[in-house]
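**Q** next comes the sequence, and after it the predicted model I'd like to discuss.
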Amino acid sequence: TGEVGLVVKDTRGASAVAKVTLDVLPTNPPSITITGPVEGRRYYTDVPLLFTAQVSDPESDPEALSVRWESDVQGELAIDAPSPSGNIEGEVYLSEANHIITVRAEDPQGNTDTDSIFLEVGGPNSPPTCTFDAPEVDTVVESGEVVLLEGTVDDADVGPEGLAVAFTSSIDGELGTATPNSDGSVLLGADDLSTGTHTLSLVATDDAGTTCTASSAVRIAEPPFVRIDSPSPAEEFNDGDTINFAGTATDNEDPNDTLTVSWTSSLDGEFNTSPPDSSGNVAASQLLSVGDHEVRLVVTDSDGMQRSSLTTVKVLPCEYFYDGDGDGFGDPTTGLPTCEPPVGYVLDGTDCDDSDRDAYPGADEYCDGHDDDCDGTTDEYDAIDATQWWTDADGDGFGDPATVQTACTQPSGAISVGNDCDDSDRDINPGAEEVCGDGVDDDCDGADLPCILNIPLATTDVQLIGESAQDEVGTAVAAVGDLNGDGLDDVLVGAPYDDIDAIDAGTAYMVFGGLTGSLDLSGADARLIGESSSDNAGLSVAGAGDVNNDGYNDVLVGAWYDDATATDAGVAYLLLGPFSGDIDLGDSDYLLTGDNAEDYAGAGLAMVGDWDGDGHSDLAIGAYEEDTGDTNAGMTYLISGASIASGTLSSVSFATFSGERSDDQAGRSVSAAGDVDGDGQPDLLIAAPPEDTGGNASGSVYLVLGPTTGGDIDLRYAEAQLYGEGDNHFAGRQTAGPGDLDGDGYDDIVIGADGEDSVDSGNGAVYLWRGPVPSGTRSLSGADTKFVGQSGLDYIGRSVSSGGDINNDGFTDLVMGGTGDDYGDIDAGGGFVVLGPFSSGTLSKNDFYARLYAESTDDKAGYSIAGDFDFNGDGWDDVLVGVPGDDAGGTNAGAAYITFGATSW
């Protein structure tokens, strides 16, 4: 607020002043909102997209605003300027790509506002296809009946379930809509169709408005009318009387005298087929046998439609029989010629025992030594309480199912158990023990049990034993390549509860290749020692490749609970090879620390290839309870190998990936995915095991395609989200990129879900998804191969890794851990080897090749696992299994075991 004054002076120096007070206010920015198209739908290159928005400004008319539309793929889009009411709309064709569309509004004072949407644009739209399957052309249907309309639809873009389907009639108009099933079938019941010939049509419309139509012709017709007029129901006649029947048979479409007529008796069968006269009168005369007759008149028109009318007549006999036991059947020796029987006489004189009311023709036969059903045979095979018997030719106590017979008494050589699958071999029966791998179904369960090679870890080639009780060596293990330049691969083993420098400070042990036999890890080639109490260094370990390109591989060690930045902020230590001896992790070459309290940085560790194209390996570090996306949503940081420096992860990273929702814990596990989409660039897997898309804590794994331009990326924009199949599956407990397993030019991925429960609670599973992985949000039920635990609480998938080529057959193998496997003892656990190539479908532990098992309760072998390394330089890849509960060095001192690859695998 201020004053503006005007001073006027005349030639004599006199003056006058005029003042005005002005309030000068800042201008407000415009506001713009995109109202169409909507996100989450599929769009096509050959169908224009209608872009709409609403813009306004407190000080300016919408027409005075400058509005610019841009695609991050196509650049500026030509869309009309705002209308006087602020409406904006215009159609634009977009190229095949994922587009981020941004609209920017600017007022005359330079104030701006923007809005953005994300659109997925596929190739040209493929029109839907449809067929009309039923009813067939020229089908005739009776008026009033429900007509089932059936068809098949499909669409190459959205599949059958993405189509809108409607049925119409040329007479009755629209009949209704139907939702296609996954196989494309559609079904609609149409009732109350008008009489006449209908052209029935199926119309399918895709998401772009393209349609297909299929038709059939159906005639709706009226059935004939029929009625028996005489005799009256239940009218009685004497044996030998001619009975005159009369009725009415008419049709609205056929001449009455062309109708087909049939008179039938329930006792004597058909007895007349004379057609009606032109007025619809129909008649028949007939002698019927003695008894109670149901007489039916059936009339059929030219369309095959029938109607019937029913009446009853009684023809009285001239002979009755005395029924002494009251069972409805008389003594055949007591016949009385009369048509008016005395009390106690009945028409049927076929009783075989008129003193027993339970014995008569048609009675149930029992194994009681009596002819109950009057068929002349006592205790025959069809007796109600007869027993089934089977011949036991091999004498093993189980009979041949093909030899079943029923009898009241046991036949010679027969027994009462009949489920033998081979009655020529007494060693094969349901009670026998299955012998694996013999090609014989020994226990008759329908399959021969394949043999899994069981190897006790205590007998493997290298045993790395924890120094002290409660160290829990093997909580994490990694094959880290050649750190000391001797040509042999080396391994890194985490002991997060080791107390060398402080209680639970933790240690990671480096062991150089070439060792055989047992080693107390106090004699490891290098000990990487945690800085402070309860840091738990070694909860995660990983190879870092050769970050500084000096010809020696480097390593990463995670201490999730390190407090250097803030309480439990966590840290990832990077140590450049070569090195040896005792090293305080505080003296590491680089310290990459979490930003905030309880970020738990260093949980996920991976070398992920060269994402920024500078010729150096880059690193991915997970901080699974970082809060940028939401509380405990998690964050994964990408760090350039060429420009790496110590500092907080936010300050040294060139890209970040934030979790979608609260408590997703994205970054709990990270791994290099290889090149999944075949574009020559490395890709990344980020796991969020407690994520809830597929159910409570079903878990999800996000596939991020490289390279990235940097900045913070919400994981909802990842190329693919692969979620667990049910509650508490914890998909993503560990992930791996084993390379191109099937040689199709695309790398493949594996995902562990140790809570999967398709067999029993906690049997666990590992999913193999072959590249290229389809984009979008998808259930792991769509994986190419699923490896499942055989029993509840096996927890297969707690760890997973490429196995390299263990048996040197030219195919990549997989290794996976199951901490709850009970082969060696309760929860002793084991590491499992599955040899490639891998078939599709579901495979169980019976399909695995080898089990590397621990032998004591709660050893939890397989808590961690690593493969694809050659420790002894023999050209065969080896397997490293972590056993944190192993007691060889003291209670829960832990151990890690290396098994060399060989031809015997």
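**A** Arrived safely.

**Q** going forward, measure contacts between C-alpha atoms and count neighbours the same way
**A** Will do.

**Q** contacting residues for Arg227?
**A** Taking C-alpha atoms under 8 Å, 6 or more residues apart in numbering as the criterion, Arg227 is in contact with Gly247, Thr248, Ala249, Leu297, Ser308, Ser309.

**Q** of these, just say which sits nearest to Tyr320.
**A** Leu297 (30.3 Å; C-alpha to C-alpha).

**Q** which strand or helix spans the closest one?
**A** Assigned by DSSP states H and E, Leu297 belongs to strand 291-300.

**Q** if we go by neighbour counts, what in the next helix or strand after that strand is buried?
**A** Proceeding N to C from strand 291-300, the next assigned helix or strand is strand 306-316, under DSSP H and E. Neighbour counts over strand 306-316 (16 or more other C-alpha atoms under 10 Å) mark Gln306, Ser308, Ser309, Leu310, Thr311, Thr312, Val313, Lys314, Val315, Leu316 as buried.

**Q** quick one: these as TSV, columns for distance to Val346 too.
**A** Converted to TSV, the buried residues of strand 306-316 look like this (distance: C-alpha to C-alpha, whole Å):
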residue	distance to Val346
Gln306	37
Ser308	32
Ser309	30
Leu310	26
Thr311	23
Thr312	20
Val313	18
Lys314	14
Val315	14
Leu316	11
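
**Q** what's the closest of these to Glu691?
**A** For the buried residues of strand 306-316, the nearest to Glu691 is Gln306 (62.4 Å; C-alpha to C-alpha).

**Q** I'd guessed that closest one sits against Val298; true?
**A** Yes. Using C-alpha atoms under 8 Å, Gln306 is in contact with Val298, at 6.8 Å.

**Q** hmm, back to that, of the buried residues of strand 306-316, which is the nearest to Asp742?
**A** Nearest to Asp742, judged by C-alpha to C-alpha, of the buried residues of strand 306-316 is Gln306 at 63.0 Å.

**Q** leaving aside the residues adjacent along the chain, what's closest to that closest one?
**A** Closest residue in space to Gln306, ignoring its immediate chain neighbours: Thr300 at 4.5 Å, by C-alpha to C-alpha, 6 or more residues apart in numbering.

**Q** another one to put next to it:
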Amino acid sequence: YVLVPLCLLNMLLALAGCSGDSAPAPTTSPASGSQSTAAGQAPNAATATPAPPEPPAKTAAASSQTPIQGTGRPQHFRFSSKLEGSGIDFVQLSGNAPEKPFPAANGTGCGILDVDQDGRPDVYFACGAKFPLRPTARGPLDRLYRNLGSWKFQDVSAAAGIGKPGYSCGIAVGDLNSDGFDDVYVTRFGPNQCWISQGDGTYIEQASELGIDSPEWGTSAAIADLNDDGLADIYVCNYGQWTWDTNQFCGDPVRGIRMFCSPTHVPPQPDILYQNSGSGFTDASEVVGIRGNSGRGQGVLVADVDGDTQADIYVANDIHPNFLFVGENGRFVEIGEVSGTAFDHLGRAQAGMGLATADIDRNGTLDLFVTNYQAEHNALYSNLGKRAFLEVGLSVVPEGSLPWVGWGTSLTDFDLDGWPDLIVTNGHTDDTLAELGREGEYAQPAALWKNDGGRFVLSGPAGDYFQSPHVGRGLATADFDLDGDMDVVICHQDAAPALLSNETPDPQQLARHVTLRLIGRRSHRGAIPATLQLQVQPVQTAILHAGGSYLSSSQPIAVLTASEADAEKLPPVQIRWPDGSETTVDGLSTGRAYTILQSSDGTQEPLLYLIP
């Protein structure tokens, strides 16, 4: 490989050029077992009945599994809040109201991007709106914050030109036109938006012009090259068919106390795959084989799940079997049920929300993690190879999920020991639980687990944020302070976000890491879904993926860690690029960050840029 200066790298980059339903799970979300009247109709005992209480068995199970965030557990992690004084003054609007408009239950997310290509991760927050939606209504808009360094951020929303009235849901980030700048795709309740970077810190909304302004209720989305033609495509999860005029009454009709209706009240909508032609996009859902599937999609991630270097798509569905679309030469085959990734260990569809993937047990294959509803354990699908998985959530993550409603999540090596750890943000959908006499808490604590050799151990106190309950939704990870470990931003319902600095690794641990950013040339420049493996025993795997978490997008970098405490160089790193080519990079200095530029034909040694 060749180490090149920044000016030459920039010049090269410029040349290299955004089924049917199954039976519902025992506990549903947002509200289980609710009976309802027609929207707008006055509730009475003749037309509506109260929602039943949670079954006692589930209540007992939840109570016995409540995480203890205080004494008695080792403090595996340390995070400190950096929101105060950061300049981030965003407050999310969910749209929650006495009428319980369904989209308000699901909330919004955020995305990590680099607006000005200065190497510091910036943040885009999606904002909801009040129902019924009005095109001319004034209210909070999406916000974009530029990272100035030292945990200071500047609101550049107006200067960048982003934000229009409406209900934004999810954020996907990627380079849609291969110009070297991050574009932003925003899913919405209503036509989606696409903000194309102009390369000067400003954006122009071009969803309609590009043919990607889907009018459905979009949730999560992912940007990646899905047919290996070097162009970035878009996968969009759609939830279901809901309108203000058809909003139903669920809850206690006698007292007139409402709660959000079950997802089974919302007919599902099919997802969409937009294929990039270079001059625009076309809806290729039917052509590539995903059109016949509808499942109230909430989370999506794109990664090389089966190890054949082709992009695969995993979708978390609400009270519906999850989808696993494996790539086969530009088309996709849905194998969720036959692969073992559609249901829990008892064959039940769950309320899939957030997604994460990593090689949890360091056997060289990617495992899948899904957050679920209260009294449903978070599911973990262990990759057995040959497109077969085993759901092992209750044994590998034995405590800390049953009492809570999980949303955004990430499998990230927070302590830099070479094993991916786990974080989940929690929060109920209903703020009327106490009034209705139902089990559960609206605000709930986020949870952290340490990966102890392939099994997760619930952590003790990790900082003030984890000691208090919150109503979490979206979550993203990024190295905001450029110190080598991953930090966290979490979105909350009708509240300010959390901005958490990871202070877990000590200086010696930080000195052992290497941060890698990949740029494809023969592959799309985003290099998703590349796989990097550190040649040690057991093998250490890092990946680049699109989507993941819940309604959010994290910083697309890979972090690898040397096993020896005093290692000055990383062992050889094997890179499998999305086009199928492989590269081995040796001699990377620890404690440093690199950009790796794929050779134009995929066979030559890559160019390396050492980031100061």
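**A** Sure, I can see it. Please read these numbers as outputs of a predicted model, since none were measured by experiment.

**Q** can you pull the TM-score for these?
**A** Scored by TM-score structural alignment, normalised by the length of the second structure, the superposition of the two chains gives a TM-score of 0.54; 398 aligned residues with a C-alpha RMSD of 4.5 Å.

**Q** before we move on, back to that, let me know the closest of the contacts of Arg227 of the first structure to Val480 of the first structure.
**A** Ser308 (87.1 Å).

**Q** which one in the second structure is aligned with that closest one?
**A** Counting by TM-score structural alignment, Ser308 of the first structure lines up with no residue in the second structure.

**Q** want to throw the contacts of Arg227 of the first structure into TSV with distance to Leu449 of the first structure?
**A** Converted to TSV, these look like this (distance: C-alpha to C-alpha, whole Å):
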residue	distance to Leu449 of the first structure
Gly247	72
Thr248	72
Ala249	70
Leu297	65
Ser308	62
Ser309	64
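
**Q** closest to Leu119 of the first structure out of these?
**A** When the contacts of Arg227 of the first structure are compared for distance to Leu119 of the first structure (C-alpha to C-alpha), Ser308 wins out at 64.7 Å.

**Q** gap between the closest one and Leu574 of the first structure?
**A** Ser308 of the first structure sits 92 Å away from Leu574 of the first structure, taking C-alpha to C-alpha, to the nearest Å as the criterion.

**Q** what sits closest to Gly487 of the first structure if chain neighbours are left out?
**A** In space, Gly487 of the first structure is closest to Gly873, 7.7 Å off (C-alpha to C-alpha, 6+ apart).

**Q** sorry, wrong one. I was asking about Val815 of the first structure.
**A** Using C-alpha to C-alpha, 6+ apart, the closest residue to Val815 of the first structure is Val833 (4.7 Å).

**Q** equivalent analysis for Val298 of the first structure, please.
**A** Ser308 is the one closest to Val298 of the first structure (C-alpha to C-alpha, 6+ apart), at 4.3 Å.

**Q** in this structure the one you found contacts Trp263, no?
**A** No. Counting by C-alpha under 8 Å, Ser308 of the first structure does not reach Trp263; the two are 9.7 Å apart.

**Q** give me the common contacts of these two.
**A** Shared contacts of Ser308 of the first structure and Trp263 (C-alpha under 8 Å, 6+ apart): Arg296, Leu297, Val298.

**Q** who wins on neighbours among these?
**A** Neighbour counts for these, by other C-alpha atoms under 10 Å, peak at Leu297, which reaches 26 neighbours.

**Q** and the gap between it and Ser265 of the first structure?
**A** Taking C-alpha to C-alpha as the measure, Leu297 of the first structure falls 9 Å from Ser265 of the first structure.

**Q** next: Thr205 of the first structure.
**A** In terms of C-alpha to C-alpha, Thr205 of the first structure sits 56 Å off from Ser265 of the first structure.

**Q** what lines up with Arg798 of the first structure in the second structure?
**A** Checking TM-score structural alignment: Arg798 of the first structure goes with Trp407.

**Q** any idea how far Gly352 of the second structure is from its match?
**A** From Trp407 of the second structure to Gly352 of the second structure the distance is 9 Å (C-alpha to C-alpha).

**Q** what's the answer for Arg188 of the second structure, then?
**A** Arg188 of the second structure is 19 Å from Gly352 of the second structure, where distance means C-alpha to C-alpha.

**Q** Ala379 of the second structure now?
**A** Distance from Ala379 of the second structure to Gly352 of the second structure, by C-alpha to C-alpha: 9 Å.

**Q** same question, Asn451 of the second structure
**A** For Asn451 of the second structure, the distance to Gly352 of the second structure (C-alpha to C-alpha) stands at 22 Å.

**Q** neighbour count for the two, which is higher?
**A** Gly352 (32 against 27).

**Q** that one contacts Val370, doesn't it?
**A** Yes. The criterion here is C-alpha under 8 Å, and Gly352 of the second structure meets it with Val370 at 6.1 Å.

**Q** find residues that contact each of those two.
**A** With C-alpha under 8 Å, 6+ apart as the test, Gly352 of the second structure and Val370 both reach Ala316.

**Q** which residues does the aligned partner of Ile639 of the first structure in the second structure contact?
**A** Matched to the second structure by TM-score structural alignment, Ile639 of the first structure sits across from Tyr274. For Tyr274 of the second structure, the contact set (C-alpha under 8 Å, 6+ apart) comprises Ile212, Asp233, Ile234, Tyr235, Val236, Phe281, Thr282, Asp283, Ala284, Ser285.

**Q** mind giving me the ChimeraX select for those, buried ones only?
**A** ChimeraX command restricting the contacts of Tyr274 of the second structure to the buried ones, with burial defined by 16+ other C-alpha under 10 Å:
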select :212,233,234,235,236,281,283,284,285
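
**Q** filter the contacts of Tyr274 of the second structure down to the ones in helices?
**A** Taking DSSP state H, the ones among the contacts of Tyr274 of the second structure that sit in helices are Ser285.

**Q** just the contacts of Tyr274 of the second structure now: which is nearest Ala496 of the second structure?
**A** The nearest one, if we look at the contacts of Tyr274 of the second structure relative to Ala496 of the second structure and count by C-alpha to C-alpha, is Val236, at 26.6 Å.

**Q** roughly how far does the residue mapped onto the closest one from the first structure sit from His293 of the first structure?
**A** Following TM-score structural alignment, the counterpart assigned to Val236 of the second structure within the first structure is Ile621. To His293 of the first structure, Ile621 of the first structure is 91 Å away according to C-alpha to C-alpha.
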